[in-house]
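K.L.:
With the input below, show me the fold.
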Amino acid sequence: MVFHPPSWVPQLPIDPPDSVPLAEFMRQEQFGRHPSSHSRNPFTCGLTGRTYPVAEFFQRSELIARALAKRLGWSPNEGTAWDKVLAIFSLNTIDYITAAYGVHRLSGIVTPANAAYSAEELQHQLRSSGTKALITCVPLLETALRAAKGAGIPEKNVFILDLPGLKGKHDRAFTSVEDLVSEGRKLAELEELRWVRGQGARQAAFLCYSSGTSGLPKAVMISHRNIIANVLQHTTYESVGRRQRGVDVQNVLGFLPFSHIYALVVIAHSCTFRGDGIVVLPKFDFVPFLKSVQEYKINQLILVPPVIINMLQNKDICRKYDLSSVRFVFSGAAPLGDETIREVQEMYPAWTIAQAYGMTETSVVVTSPSEHDIYPRASGSLLPSIKAKIIDADGNEVTEHEKPGELLIQSPAVVLGYLNNEKATSETFVFHDDGRWIRTGDEAVMAVSPSGNEQIVIVDRIKELIKVKGYQVAPAELEAHILAHPYVSDCAVIQIPDPKSGEVPKAFAVKASLAASLADDEVAKAIVKHVADHKAPYKWIKGGVEFLPEIPKSPSGKILRRLLRDQEKAARKKTGAKL
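P.N.:
Take a look at the predicted model:
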């Protein structure tokens, strides 16, 4: 059975254009962009207040393109996109997207790199993507230079983004992005891009590396039309709730890394397309985060669960700041438990809190909450022009509500595939009689909200579900429950072998300050009892509790359970325990 968006979801106003570069789509009001004259400035530095109006933002990207064309020998209409790949390895700045659009103006490809990468990890991305030039920032410069050298990129092709308030040391002169803007003013105008029909659907705009938890991550080829489609899908979907709330334009906080698909599309593109202003912070720091919400009167927070947990654990600090401007909290990238949502709403009753679902391979958003239909256990309804199937363990299509299976998605935002990885592409992107679908690898159920609308509930990653005596246990459910205990500041749950049950849950926990002086055994017993008091016996933490200084996570907040499983296997191998 194919599931569709609820009847209240509007159709897309236009078919996502397939021959228009992303930046041109974002600039032209004919495609539905909020009128520039009534839009907030797209990006404002939360530390200095520096900002540009819409017209200047796009002009700066044009000037950067001119300078890059001269320095790198790139032409808008000569060579292939794969000859013009540039990596951005930087913390967030107001010129991050400006620089990306400069590359797109030359019909090139941008590969955003995780700012937490080591030189070796960055080198892998530079090599595998065929990167010819690199934009970084001073705090990351030494890592960038080591990686660039290993990838054969000359130092003259390394450029620097300005990061106010964040300093680093270097004793060499590098060209800054601001230098490129100044240089571009003195150069002749570039020829117009001459794209053929369908080029935007075939040509990659971004190479985003999926968050691998072990081994080397895969390069996801995301076309211009993929991003355009998701921007149209998300803004069209959210227009209903915004209209009912009387929201025209608003301020949004942009501290999530623009290198990750979540912030890259939802914050840097969907929000600016509908005229919102993005207040940019280089990274997440708790107090600057709170100050920015207060100073810039942020209306919508786009977060990941670790930030929300941080707020709950630091309520006294939060109360020092006026966060009353916030009306909507949008959480993604990892599941947010019911207990956590209730606790936040007790703290801030006026906030609407909801979570969305998506992945890099769908150009991010698949389901989203609407402000007029919030169902805490679910991740919202399907966006317009998205279809879903749920396939059970026997390979049959699920036709009823609340029956679990693997979620498959069909959407114009589903990406081209993985770069130079035909095996992974063929395994993930499959063809049925009704077209091309992506296997998400997530177990889901289709539920019905109290209002009668179908919404998707993501249970967990299929490969991470714990099988206890034939029952499936979702680590995310137990993690959300354990986090509600006052002794725990963070946690993760994995499966370990058990001779009687097959597998049982094991918890890894970080002690909260309240439990800092308590013995590990005492805290472990409290955690085990907390689960046993509220969950069915097959969900009990029979694999024990281990304490860590921190839970390993990706920059987007996903728990790296595979890393914990690998560490557990290594430890069990040393002791001779069953693997």
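K.L.:
going forward, measure contacts and count neighbours with C-alpha atoms only.
P.N.:
Noted.
K.L.:
ok, longest helix in the chain?
P.N.:
Looking across the chain with DSSP state H, the single longest helix is helix 224-245.
K.L.:
contacting residues around the following helix or strand past that one?
P.N.:
Later in the chain than helix 224-245, the nearest helix or strand by DSSP states H and E is strand 251-254. Around strand 251-254, the neighbours that count as contacts under CA atoms under 8 Å, 6 or more residues apart in numbering are 40, 263, 267-268, 271, 276-281, 292-293, 296-302.
K.L.:
Next, the second sequence, to be compared with the first:
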Amino acid sequence: MFYPQFTKTVGKIPDDITITDWIFENRAQNGLETAFIDSSTGEHRSWKDVEAITRQLARGLTKLLGVKVGDDAVYGLFAPNIMEVPTSIWAALLLGGIVTGMNPAYTTEEVKHQLTETSAICLFTCKALLPVAKPACGDTVRKIILLDGSAPGCMSFADVLALGKDVPALPRLKLAAGENQKRLAFLSFSSGTTGKPKGVMISHYNVIANSIQNSSFYDCDPRKGLSEGAVTLGLLPFYHIYGLVVILHTEVYMGNTIVLMPAFDLEKFLDNAMKFRITKMFLVPPLVVRLTKDPSVAKRGKPLETVNEVFCGAAPLAPQLMNDLRRIIAPGGVFRQGYGMTETCTTSLITHVDDQWDGSVGVVIPDVVLKIVTPEGKEVTEYDTPGELWVKGPSVTLGYYKNQKATDECYILDKTDNKMWLVTGDEAVVRKSPGGKEHFFIVDRLKELIKVKGLQVAPAELEAALLEHEAVADAAVIGVESEREGELPYAFVVLHEGQPKTKDTKESILKSIEATKAKFKWIKGGLEFMDVIPKSASGKILRKDLRTMVRSRAKL
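P.N.:
The predicted structure follows:
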């Protein structure tokens, strides 16, 4: 097994408090003023206002929805990173509710699936997304709350705040010792190691634990009176576990101001970096590619000269790209990589400033134990020996919502301490750095997922959609490399007898996917017709053979 190489443990993790109370108590002790800055308007929102709005919104929700403190109702969130999102999340959690976030790129069908699966009683969204959101709301959704204005049939954020103005202060949700370890805070949807997206059950304890683990690893634990005071770019979406935990909770806990940016636009990105003097950025590899390859960046002079720390996750990043990025940020700036999953409530491995090694995804963070297991089930004890990565620690989540079969496949009980191992589906090796520390390298993806701009795409989901087309008899989907997106879906299709292998047939199939799936799931890598999909004796698609075939053709 492999253990932390620097800080070993963070000590006692609060287990009797909600995330919202934990955030506000910490901020009161810290005393920092500005919580968030809206990059679009320049508005600064203080911590005093954030807390007041959150509590008043929670009171308004009790009146609007008929809920009370302690009810574990589910609240849907379908919006980009705007000023009202953090307070909406924390108001729901303050009441004991559960938040399920959705990608703003989702189609009506995808939003409807998640709202139905979770029985959400309310949906927070914005005007631009209303044409998608409104028809997605089924019988369980009592109200749609617009975060940025008003519209017929919806309550505005301001209206809900007004409802809460005259409601008496709510009682605190009191939790017994250990209760927040099991109390759900988020249902974040992930494809796991295979299959269609499933709701990952994330507890209050998971989020608090990972936030403290990360801050201690950075030597910025507020419990020791330490505060980083960085200005952090809040671009990565809060519906996704990376932005939700690493930015919205860890960065806030560390005393940093978040500059909210609702979507990526290169010119606005560079403008914001200079205007707000951003010092810290969290990115994914496709964004790094854009920043280092797009000639318009160099034309702006040194737009990232105030950035002294960059963290890149969601997929491995080539060492050359790291070097290219170092040249355009502040001299001596720190570049970190990390590894995590929705199921581990983000990070388990992070680059340490005192032992950076390009290509590595870092070293083990405090209170986490990792092991590498061969296909035969034997634990690896030697360096440079590949196997599947298993993770154990306080942020490992509770399993998949209403899916015991998938939970049993990925969460394995360690009978020595009654804690769960998370089977990641990623192949890794451990190597000792020149500095003598054990670093992890991800060498392959055993799981079938495709990563498009850091977002998960499940081949099984696209294959099922392809099979709904009248011309398709069988299908297989793999990921192919793309410099800008990381990977793109590539489809192999077997047609029913008599169906023509024509350009029109191909376009018809592709349009059927585009009509029902979010844009990042579209089959942009290519589609080709086959006579038969290669499968094992048990009927499993031989994706490795398909990937090898595509790669060999690319080399010709």
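K.L.:
May I have the TM-score of the superposed chains?
P.N.:
After superposition, the two chains reach a TM-score of 0.79 (TM-score structural alignment, normalised by the length of structure 2), with 481 aligned residues with a CA RMSD of 3.3 Å.
K.L.:
sorry, back to before: which ones among the contacts of strand 251-254 of structure 1 map onto helices?
P.N.:
Per DSSP H, the subset of the contacts of strand 251-254 of structure 1 in helices is 292-293.
K.L.:
Mind telling me what residue 69 of structure 2 corresponds to in structure 1?
P.N.:
Using TM-score structural alignment, the partner of residue 69 of structure 2 in structure 1 is residue 76.
K.L.:
Name the nearest residue to that match, ignoring sequence neighbours.
P.N.:
Of all residues not flanking residue 76 of structure 1 in the chain, residue 106 sits nearest, at 4.0 Å (CA to CA, 6 or more residues apart in numbering).
K.L.:
if I read this right, the one you found contacts residue 74, doesn't it?
P.N.:
Yes. Counting by CA atoms under 8 Å, residue 74 is a contact partner of residue 106 of structure 1 at 6.8 Å.
K.L.:
Name the residues contacting each of those two.
P.N.:
Common contact partners of residue 106 of structure 1 and residue 74 (CA under 8 Å, 6+ apart): residue 84.
K.L.:
Residues contacting the top strand by length along structure 1, please?
P.N.:
Ordering each strand of structure 1 by length in residues (DSSP state E) puts strand 435-448 first. With contacts defined as CA under 8 Å, 6+ apart, strand 435-448 of structure 1 is touched by 378, 390, 400-410, 414, 428-431, 454-463.
K.L.:
from the residues you listed, which would you call buried?
P.N.:
378, 390, 404-410, 414, 428-429, 454-462 (16 or more other CA atoms under 10 Å).
K.L.:
Could you measure from whatever residue of structure 2 lines up with residue 128 of structure 1 over to residue 100 of structure 2?
P.N.:
The alignment partner of residue 128 of structure 1 in structure 2, by TM-score structural alignment, is residue 117. Look at residue 117 of structure 2 and residue 100 of structure 2: by CA to CA, to the nearest Å, they are 10 Å apart.
K.L.:
Tell me which of these two has more neighbours.
P.N.:
In this view residue 117 of structure 2 and residue 100 are compared by other CA atoms under 10 Å, and residue 100 has more residues nearby, 25 against 13.
K.L.:
How about the contacts made by the more buried one?
P.N.:
74-77, 118, 186-189, 239.
K.L.:
In strands, which of those residues fall?
P.N.:
Of the contacts of residue 100 of structure 2, the ones assigned to strands by DSSP E are 74-77, 186-189.
K.L.:
before we move on, back to that, how far off centre is the longest strand of structure 1?
P.N.:
Remark: strand 435-448 of structure 1 is offset 18 Å from the chain centroid, using CA atoms, centre = their mean, to the nearest Å.
K.L.:
One more: stretch 414-423 of structure 1?
P.N.:
Here the centre of mass of C-alpha atoms in stretch 414-423 of structure 1, compared against the chain's by CA atoms, centre = their mean, lies 19 Å away.
K.L.:
end to end, how far does that stretch reach?
P.N.:
Termini of stretch 414-423 of structure 1 sit 17 Å apart (CA to CA).
K.L.:
how about that stretch, aligned to which bit of structure 2?
P.N.:
The aligned range for stretch 414-423 of structure 1 is 396-405, by TM-score structural alignment.
K.L.:
so who does the residue nearest the centre of structure 1 touch?
P.N.:
With distances taken as CA atoms, centre = their mean, the residue of structure 1 nearest its centroid is residue 262 (2.6 Å). Residues near residue 262 of structure 1 by CA under 8 Å, 6+ apart: 332-333, 360, 364, 556.
K.L.:
can we see that at 7 Å?
P.N.:
Going by CA atoms under 7 Å, 6 or more residues apart in numbering, residue 262 of structure 1 touches residue 364.
K.L.:
Need the counterpart of it in structure 2.
P.N.:
Aligned by TM-score structural alignment, residue 262 of structure 1 pairs with residue 242 of structure 2.
K.L.:
now that match: how far from residue 207 of structure 2?
P.N.:
According to CA to CA, residue 242 of structure 2 and residue 207 of structure 2 sit 11 Å apart.
K.L.:
repeat for residue 400 of structure 2
P.N.:
From residue 400 of structure 2 across to residue 207 of structure 2, the span is 16 Å (CA to CA).
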